[in-house]
Each structure stands twice: as structure tokens, then as C-alpha cells.
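*Asks:* Sequence below, structure please.
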Amino acid sequence: MTLWKLDPSEKQDLLDRFLRYVAVDTQSDDNATCFPSTEKQKDLARILVEELRALGCADAAMDEWGYVTARVPANLPAGHARVPVVGFIAHLDTYHATPGAGVKPRIIRDYPGGDIVLGAGEVLRAGANPTLAQCVGHTLVTTDGTTLLGADDKAGIAEILTLLAWLRRNQEFRHGELRIGFTPDEEVGRGTEHFDVAGFGAQYAYTLDGSVLGEVEDETFCADTAILTITGHDVHPGYAKGVMVNALRVAGKVMELLPPDALPETTEDRQPYLHPFALTGDVTRAELKLLVRAFTEEELTAREDVLRRVARDAEGCFPGAAVDLEIRESYRNMIYKIAEDPKVLDYALEAVTRQGITPIRRAIRGGTDGARLSYMGLPTPNIFAGGQSFHSVQEWVSLEWMAAAVEVCVQLLGVWVEKAD
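*Replies:* The predicted structure is shown next:
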């Protein structure tokens, strides 16, 4: 069994790519109605089109929505059994609620262990980040404590481009046809809104949007967004007794009544949650948005029933208030679709094992583009990309784990060819 390893120059190339990409501000906007939600995501998309073309993907292009796609032909000998077309996908945007412009990455070579002082009063503490202990001796890339890093998911983008560069240099390595896709607006739950699965042309795909070394994820939350619209009544506060109904106070009551053991900060593993994440408005009208998350549709419905009861109870505490609840579907647990054709998962787990890494099959306490793509007819589990502490100013990534993701993808292409024989 061959272990594929990037050489030092290839790892440096991977690092250089990543640093180029995180320098481009690609934050999405959760409040926008256009697509993509921010035009600046296309700035990185244009760069990637040129880099893909330089790597031999002559048809690389960005469409009107900001999706970047490219094709890599198979190089199999004549008469070889047909290998399914496989896609690799990562997302362009970064999280909208943490500063993402002016990223100033710090590089720590041969990490000695222990806490890392980032700056701006931020310290990456080893005790609170146990995966740091697995990365002693690695090259780490961290933030300066003022912005996120963007490893979610620019690590995945850099890994896919590095994979293509490796294939171009190692043309004796046999692989089937590949499709490459970079999507906008994943962080705001809209990454597949205009994704053309038929046009993409893959039968199976993988997102490189995971975290810890060896992770392969085939399960996500079932996800909805709940929107509470609260109507009150405003009058001059000097004459408000018995007349004013303050919509903001009603919203506060809703949050007060949420079960304390059903919040993201009090749940873990397979526990569902309700997460109030945005409040806007004034005395007359307020809007409260919540994420509803659970691994089964039954649990999701149960959480939403709790929210309905909370809304009724809060409304009852403020005579004259009106609380209306709207539920918008976001995505569903992709395990149901992947289980219909499990080889896409099995081959990924085998590739991790062949690279000498212990595979970790894990459910994501979140979502990926792969969840919706799986329901759109493209089974798409998620492979680790190496980043940690996503969405925070303490985000960091191990270069060695990024390199391992590339190496696992090489193994994975080999598994698809071998299984087609």
C-alpha cells in the first residue's frame, strides 16, 4: 500500500496558496437578499478561475451567481472500467458575524506546545483546545486575535488546488474524471441555492470543510430557521402606563423562557438546540431569529413545538402584544441520502485508513453544502480540512493536517479507480 506524502516544496506551496486566499475578504451577509450575498466573494472566485486555468483546467469559469467550476479529465488507459465522476467542493465565503477583513495570519513553525498568545488580549489556551496537543512540532497558522482566519473554508480550497497541482506533476497516477466546485454563501445556508447539479456532472462528491485529522462526516443536523415577529404598541413614554406594549421586552421574555438546557452553550454530541442569534427592532415591532437544530426530524419538530409554547407564554405576559412564528427549512440530515449509496462514505473511510490515519466517523453539529447537495441527487460527505475554532478570532489550522487532507484525496481517487476494476 502506497503512502502519498507531499514533499516540503509542495507543503510550502499549499501554505502559500492558503495565505493568498485568506488575504481576500469574502464574508457573506446573513441579511442580504441578493445572491451571492456579497459581491466580494467573487474577488476570490476570479483568482481561483485563473489558478485553475494555470493548472490545465481550460474550462474553469465563474457563473453569474459566483460559482466556480472546472473539469479534470480522466487519464485511465483504454479499456479500463468506467470510474464514476467525482467532485471536490469547498466554499468561498467566511462567517459573517466575526471580523473577516484585514486578516493578518501568524505562522508558528515547529509548535512547541502550550498556550499561544495571539494578540489583542486573545490567548489560544492549550487546556481549552485539546487538539493543540496533537500538533506539537507542526507548522500552525493562527490569527492575530482581531479577525477570524478563514480556514473555514479556504483551507479546503487550498487543498483542492494543491491536489490538482500534484496530479499535474504526477501524471502517471491514474484517476477518473474530476469535477471541482467552489460555492458562495455556505455560511448563510444558501450555498447550493443556484448550484446546477446536472451541469456539474459528478455522480459523487466530497466537501473539504471538516476539522480534525481523519474526520469523515456523513451526518449533519436537520436545520430550520425560526423567525418570531413581535408586534407591540408605542406611545410617548411619559404617558405610557397601561398603554405601551414594548416589543423588545416581549423578545426578551421569549429568550428568558427558552429552556436553559436546550441552548447551544449547554448541549453537545447529538443533543438538539434552539439558538437565538439575531434581534432587531424597536418598541413597535421586533424580529427575533433562532436556529433550530436536531439530528432527526422528530427532534426538530419537538424543538419547534417548545418554541411555539414559549412564544404563546411570552405573548400572554404582555396583553396587547402579538407574536407570530414562521419556520423556514434550511437543510436535512444527509445521512438518509448517503445511506442509499454508502460507497461514497466507505471509500472515504478506506482512503483515510490507507494513508495510515485512524478514521473518525462523526456527525457534524452543523451543516455543509453537502447536506443539501445530497438531497439534490449528489451524495456528498465531508472530509477534514484541518482547521479549528471556526468562526472565532482564535481560529487556527495545522499545515500538516492540511497536507494530510490532500494526501487522503489522492488515496481516495485511487480507491475509486481500484473499486471500478
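*Asks:* C-alpha from now on. contacts and neighbour counts both.
*Replies:* Noted.
*Asks:* And T225, which helix or strand is it part of?
*Replies:* T225 belongs to strand 222-231 when assigned by DSSP states H and E.
*Asks:* Identify the residues contacting the helix or strand following that strand?
*Replies:* The helix or strand immediately downstream of strand 222-231 is helix 247-257, counting by DSSP H and E. Outside helix 247-257, the residues that touch it by Cα atoms under 8 Å, 6 or more residues apart in numbering are 230-233, 276, 281-288, 310-311, 314-315, 318, 321.
*Asks:* Let's see that with 6 Å instead.
*Replies:* Contact with helix 247-257 is made by 230-232, 283-286, 314, as judged by Cα atoms under 6 Å, 6 or more residues apart in numbering.
*Asks:* And this one, please, so the two structures can be compared:
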Amino acid sequence: MDFSVINDIKDMSVAERFMRYVQIDTQSDPNSATFPSTAKQLNLSKMLVEELTALGAKDVELDENGYVYATIPSNTDKNVPAICFCSHVDTSPDCSGKDVKPIVHRNYQGQDIVLPDDKSVVIRYAEHKDLAEQIGNDIITASGTTLLGADDKAGVAEIMEAAKILLQNPHIKHGDIKILFTPDEEIGRGVDFVNLERVGAKFAYTMDGEKAGTIEDETFSADAATLTIHGVSVHPGFAKGKMQSAIKIAAKIIEALPKDRLTPESTSDKEGFIHPTNISGSVEKATINFIVRDHVTANLARHEAELESIAQKILAQYPGCSYTFETKEQYRNMKEVLDQYPEIMEIGLEAIRRAGMTPERRSIRGGTDGSRLSFMGLPCPNIFAGGHAFHGKMEWVSIQDMEKAVKTILHIAALWEERA
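*Replies:* As a prediction, the model looks like this:
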């Protein structure tokens, strides 16, 4: 097939889909014990099931854990590996996703964008460098009181639009295309209960990246660490020489952490860090929760050893106290898996080229559903969805970049068939 056939597709409805989806509040909740963490995520998932069924997708299902599965059947005689496209329906707990009002700013010309419902929220051209590439494009923002939800409803809308195009254009040859929409990605639980046998794919791509043209095959490796300090509690009126406050000891440990390295504030690129995320407790007992990150998995143990050493040095000043230190694996750098299957990235990069962009291979200072999926047996890099300034009121996405993402999905599907 002449790949220009895909690039010539006009009149996409991806923007209309996206603006419908963002108006559904799907914020996840890290403090919830349920799965999904919020029932309102299912409102979007149910809509996606209805739309996929109406489009003619097969095996459409919303399971008991809130996962949406669907298949676009192969239309070729070739033996093509089944490929999955995946996005998450939830939005970040960091900023409200209720009553989102999407606004389209047509023919952007480099101006600062003042959001109407809170004019103190301004998307400034000088501060958002990628706006320089959007001159003449149509930009979607929220109204100033909520996030937009491009993370990751842009990805959801792009996969849905690509599904529609594939189902309506049988001349675009492809193998089985699997679709997976997950809940709770923003709180790190997105694939806790996914049924990979039900997905039925050999390889996958998450549509959850940022700038148009980017593809990511490397994430942090991540651990959680919990330091629990057991102090000595005495009535404060009679505490002289006796009390050893676990809260104050915890504060000293945090103060003793490195300040010009190994912190989120002081690192970039592939530098790792130790980051205290929560502290709670009393005189008798205090707990500090940390996240530990590095692109090199072996470095996690070094960072954790340094953290425990700092705690030991502080606690040595308090002979009546004790501590426990526990670490838990969260996810691992997906590059360790993806390097074993170079064709996944080769096809992703070529698809971006065919969609008219210069591909940019990036590393993520974070993780995605693809990190865990890769280690669960479904190798899965991350492709741009076009959103910017995630998790806040200044979030934005351009319609043209979402259309490029749709075409990238179509090219990936066609390339796997072409090379089979």
C-alpha cells in the first residue's frame, strides 16, 4: 500500500471525541482501597464500549475491574503479530477534573493564552517552548479552573479515531489490532488486574507521551522505601533527658538528605533521586515514605543504602530509639525488555517518519503503564499523544498533533502487516 493513502485522510473527528471525553470527570484517588479507585472512571469506559460496539469492533468488553478490551480483526492473509494500543481513562489527582470546559483557540499566532474562568492562569509563549511549533495550529485548553485531561484522553481519542478509520477503510491492511483502556494509571495501579490473555497481543504501544514525533523506550526504574522510626514517648512535663521524639528524628533525617544531588529539584536527564513524599507520626512513632528513582536499576540499591546510612547516623544520636527500613519494587526500566525486540521501536520510528515528522527517541523521567506491561510479557514503548503541561490548569494540546498521532497509529498497524 502507498503509505500516502494514510496521510491523505481528511476530516478526522479526533478533536470532537477528545472534547467530549474530557468533560467526563475520571479523576483517580490514591487514598481509595477500591479498584478502580473511583467509580466515575467507569462513566467514560462505558461510553467507549458503546462507541467501539457501534463502530463494529469485535470482542468489546468492560470487565469487572474497569478494563476495556476490543479487537479490530485482521484483514490480511499474512501472519501478522497482534498489536495492542493502550491508553488510560483516569486523570491526575493533582488538579480537579470536574466540569472541564474545553476551549479551542483557532489559528494560534504565538500569543500568551489567558484562560477565561481564571485570568491569573496564563499559558505564556515564553514559558511553553513547544508553542513555537504550533503557529497556525488549533490549540485546546481548559478554562482555567481545572486540568484539561489530555493526559491521557488525547491518547484515548486518538486510538478511538484510528479504530474508526481502520474499520471503515479495509484497503489499509493490518493484522489483529487490540485495544486496551485502563483505569488508575495516574496512581500507579493501571495494570494491577489486567488480563493479558484477554488482550491477546504480542506487542503493544501506549499512546501517552507528550510532544509530537516523540517515542519513548526508556523509563525510570522505581522503588518505594518506608522508614519507620520508633521513639521514646514520655509525658512532656517530665521528659528531660528521657524523651526521644520520633517526629523530630524524622525531621533531622529529611534535613540530612543531599541537597545538590539525588533530589528531584537538582537532577535532570538520566540522574536518579531519593524523594520524601509523606511524613506522619507522633513522638512514639513516625513514618517517612520515599520514592527512589534511577534509569539504571542497579543504582536503586546504592541510593537506598545511602538513605539508610543517613538514617543510621542520625539515629546513632538516640540510643533508646530504633527503626525499620523497607523497600518495595514499583516498576522497572522498560528498555531492559524493549532492547530484546528492536523491531518494535524500528516500526514506531518509521511510522512517525511516514506521518511526516522527524522522530525523536526519548527517555522518561517517570513511568507508564508500558513499563509494567513490558515486564509482564507485553513489550510496550510509549508514543506521543500531543499533550503538554500535564496535571495542571495550563495543560494544552493541538488538534493537528492529535491528528498526527492518529496517523502514526495507522502507520504502525500498516507497517506490521507490510513487514510480516
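*Asks:* rewinding a little: average offset of the strand holding T225 of the first structure relative to the second structure?
*Replies:* Overlaying the second structure shows strand 222-231 of the first structure at a mean distance of 1.6 Å from the equivalent residues (mean Cα distance after the TM-score superposition for the first structure).
*Asks:* Counting by contacts, list what that strand packs against.
*Replies:* When contacts are defined as 3 or more Cα pairs under 6 Å, 6 or more residues apart in numbering; DSSP states H and E, strand 222-231 of the first structure packs onto strand 285-294, strand 322-331.
*Asks:* Quick check: which element contains K270 of the second structure?
*Replies:* Using DSSP H and E, K270 of the second structure sits in no helix or strand.
*Asks:* who touches it in this structure?
*Replies:* K270 of the second structure touches H295, counting by Cα under 6 Å, 6+ apart.
*Asks:* Kindly report the same for R109 of the first structure.
*Replies:* The neighbours of R109 of the first structure, taking Cα under 6 Å, 6+ apart as the test, are T139.
*Asks:* how does it look with 10 Å?
*Replies:* Counting by Cα atoms under 10 Å, 6 or more residues apart in numbering, R109 of the first structure touches 136-141, 398-399.
*Asks:* which of those are buried?
*Replies:* With burial judged by 16 or more other Cα atoms under 10 Å, the buried subset of the contacts of R109 of the first structure is 136, 138-141, 398-399.
*Asks:* Quickly name whichever of the residues you listed is closest to V103 of the first structure.
*Replies:* Within those, distances to V103 of the first structure taken as Cα to Cα reach their minimum at V141, with 11.6 Å.
*Asks:* any idea how far the closest one lies from N170 of the first structure?
*Replies:* Remark: distance between V141 of the first structure and N170 of the first structure (Cα to Cα, to the nearest Å) = 28 Å.
*Asks:* Quick check: R174 of the first structure touching L412?
*Replies:* No - using Cα atoms under 10 Å, R174 of the first structure is not in contact with L412, being 11.5 Å away.
*Asks:* re earlier: including distance to A60 of the first structure and neighbour count, could the contacts of helix 247-257 of the first structure go into TSV?
*Replies:* As requested, the contacts of helix 247-257 of the first structure are exported to TSV (distance: Cα to Cα, whole Å; neighbours: other Cα atoms under 10 Å):
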residue	distance to A60 of the first structure	neighbour count
I230	47	26
T231	50	25
G232	53	22
V283	51	18
T284	51	17
R285	47	21
A286	45	21
A314	53	23
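*Asks:* circling back: out of the helices and strands packed on strand 222-231 of the first structure, which one sits most buried?
*Replies:* Highest mean neighbour count of those: strand 285-294, a mean of 23 (counted as mean count of other Cα atoms under 10 Å).
*Asks:* packing partners for that one?
*Replies:* Here strand 285-294 of the first structure touches strand 222-231, helix 247-257, strand 273-281, helix 297-316, strand 322-331, going by 3 or more Cα pairs under 10 Å, 6 or more residues apart in numbering; DSSP states H and E.
*Asks:* Nearest to T147 of the first structure, out of the ones you listed?
*Replies:* Here strand 273-281 is closest among those (Cα to Cα), at 19.4 Å.
*Asks:* residue ranges for the helices of the stretch 51-200 of the second structure, please.
*Replies:* 150-168, 196-199 (DSSP state H, counting those that start in this stretch).
*Asks:* okay, these in CSV with distance to T26 of the second structure next?
*Replies:* Below are these laid out as CSV (distance: least, Cα to Cα, whole Å):
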stretch, distance to T26 of the second structure
helix 150-168, 10
helix 196-199, 23
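*Asks:* Please identify the most buried of the ones you listed.
*Replies:* Most buried of the helices of the stretch 51-200 of the second structure, by mean neighbour count (mean count of other Cα under 10 Å): helix 150-168, with a mean of 26.
*Asks:* in the superposition, what's the average offset of that one relative to the first structure?
*Replies:* Taken over the aligned residues, the distance from helix 150-168 of the second structure to the first structure averages 0.9 Å (mean Cα distance after the TM-score superposition for the first structure).
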